[in-house]
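Asks: sequence and predicted model, in that order:
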Amino acid sequence: MPTVKTVYPGELRTENEHLQSGCKLITDAPLDNQGRGEAFSPTDLVATALGDCIMTIMGIKARDKGIDLDGTRIEITKIMAANPRRIGEIQVTFRFPDKLYTEKEKRMLEAVSKTCPVALSLHPEIKQNIQFIWP
């Protein structure tokens, strides 16, 4: 069974529906690639998926260990490369809330972040610059 159903209404836009939840998502081509830039671009979604996946993997481990990560903020920067046009680098910075984390917890969460399926699925030429800012 499909995961997502997509319709192309034209004008470099896609309308996507996650079939299990019914959640909808629109993409637009970016302004620098003939689009309107009114929504996430497909490459924005790739970069976002990396940050969200790492956060989810850390969240699972944190929940299992009784560590509170609520309020963690993520800043994601996608850097495009040319010839061919592609994602060259994704920068992800995690800013953890002002709570007390032990060195062991920090090391454990940073280590488990490396098991993110999105990170492991990206082409090795895409530089993944991941930073953790602890209080």
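Replies: Yep, that arrived. Residues are numbered from 1 along each chain as shown.
Asks: from now on I want contacts and neighbour counts done on CA atoms only, so please keep to that.
Replies: OK.
Asks: check contacts around the nearest residue to residue 51 once chain neighbours are set aside.
Replies: The shortest distance from residue 51 to any non-neighbouring residue, by C-alpha to C-alpha, 6 or more residues apart in numbering, is to residue 92 (6.1 Å). Applying C-alpha atoms under 8 Å, 6 or more residues apart in numbering to residue 92 gives the contacts 51, 74-77, 128-131.
Asks: can you tell me which of those end up in helices?
Replies: Among these, the members found in helices (DSSP state H) are residue 51.
Asks: among the contacts of residue 92, which two are most distant?
Replies: 74 and 128 (14.3 Å; C-alpha to C-alpha).
Asks: dump the residue contacts of the residue nearest to residue 28 when sequence neighbours are not counted.
Replies: If the residues on either side of it in the chain are set aside, residue 28 comes closest to residue 13, at 4.5 Å by C-alpha to C-alpha, 6+ apart. Applying C-alpha under 8 Å, 6+ apart to residue 13 gives the contacts 26-29.
Asks: another structure for you, compare them:
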Amino acid sequence: MSQCKAVYLGNNNQSVRLEGNGQIMVTENDASRLLPTDILALALADCAETVLALVLEQKHLDFSGSYVDVSKDADFENYKVKAIHLTFHLHEEYSEEIRKEIPHILETMCVVGRSLHPDVVKDYKFLFDVK
């Protein structure tokens, strides 16, 4: 049994339905809706936030309110995502030790990031501006 079902609706529209709860997302190959390349970038951001939350909350650090700005560069002539840019907005009170540990957590624990082809640049920036 599949977890999701992707149905082509015609005219460059796809409907993706999560079988467990019936949630539906429609994608389109233009700028009016999420592109599949946007979903790839969002998957990296979601995975990265999840592993950071898991590790930092195990250390009894607050992760709530943290967020990630997401963008990507795609080469549509060669059909490739070139780079995914993630700017993390994290709590300003994190110690220098934690700040230095964060990139290592992402590189070693983010399944999506580790699964991307090495040609896809993962551009991580960290701002400690969440109060």
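Replies: Alright, I've got the coordinates. Worth saying up front: this structure is predicted, and the values here are computed from it rather than measured.
Asks: so what number do they get for TM-score?
Replies: Overlay of the two chains. TM-score (TM-score structural alignment, normalised by the length of the second structure): 0.88; 128 aligned residues with a C-alpha RMSD of 1.5 Å.
Asks: nearest to residue 60 of the first structure among the contacts of residue 92 of the first structure?
Replies: Taking the contacts of residue 92 of the first structure together and measuring to residue 60 of the first structure by C-alpha to C-alpha, the closest member is residue 51, at 14.4 Å.
Asks: what's the counterpart of the closest one in the second structure?
Replies: Matched by TM-score structural alignment, residue 51 of the first structure corresponds to residue 45 in the second structure.
Asks: pretty sure its match sits against residue 68.
Replies: Yes. The criterion here is C-alpha atoms under 8 Å, and residue 45 of the second structure meets it with residue 68 at 6.7 Å.
Asks: these two: which is more packed in?
Replies: residue 45 (25 against 20; other C-alpha atoms under 10 Å).
Asks: OK, contacts around that one?
Replies: Applying C-alpha under 8 Å, 6+ apart, the residues near residue 45 of the second structure are 68, 70, 86.
Asks: distance check, it against residue 3 of the second structure.
Replies: 21 Å (C-alpha to C-alpha, to the nearest Å).
Asks: coming back round to it: the residue nearest to residue 51 of the first structure corresponds to which position in the second structure?
Replies: In the second structure, residue 92 of the first structure lands on residue 86 (TM-score structural alignment).
Asks: circling back to that earlier point, give me the subset of the contacts of residue 13 of the first structure lying in strands.
Replies: With DSSP state E as the criterion, strands contain 26-28 from among the contacts of residue 13 of the first structure.
Asks: to which residue of the first structure is residue 127 of the second structure aligned?
Replies: Checking TM-score structural alignment: residue 127 of the second structure goes with residue 133.
Asks: and its match, how many neighbours?
Replies: 11.
Asks: returning to what we had before: distance of the residue nearest to residue 51 of the first structure from residue 86 of the first structure?
Replies: To residue 86 of the first structure, residue 92 of the first structure is 18 Å away according to C-alpha to C-alpha.
Asks: cool, residue 17 of the first structure as well?
Replies: 25 Å.
Asks: looking at the two, which is more packed in?
Replies: Applying other C-alpha under 10 Å to residue 17 of the first structure and residue 86 shows that residue 17 carries more neighbours, namely 16 against 12.
Asks: wait, isn't the more buried one in contact with residue 2?
Replies: No. Using C-alpha under 8 Å, residue 17 of the first structure is not in contact with residue 2, being 10.6 Å away.
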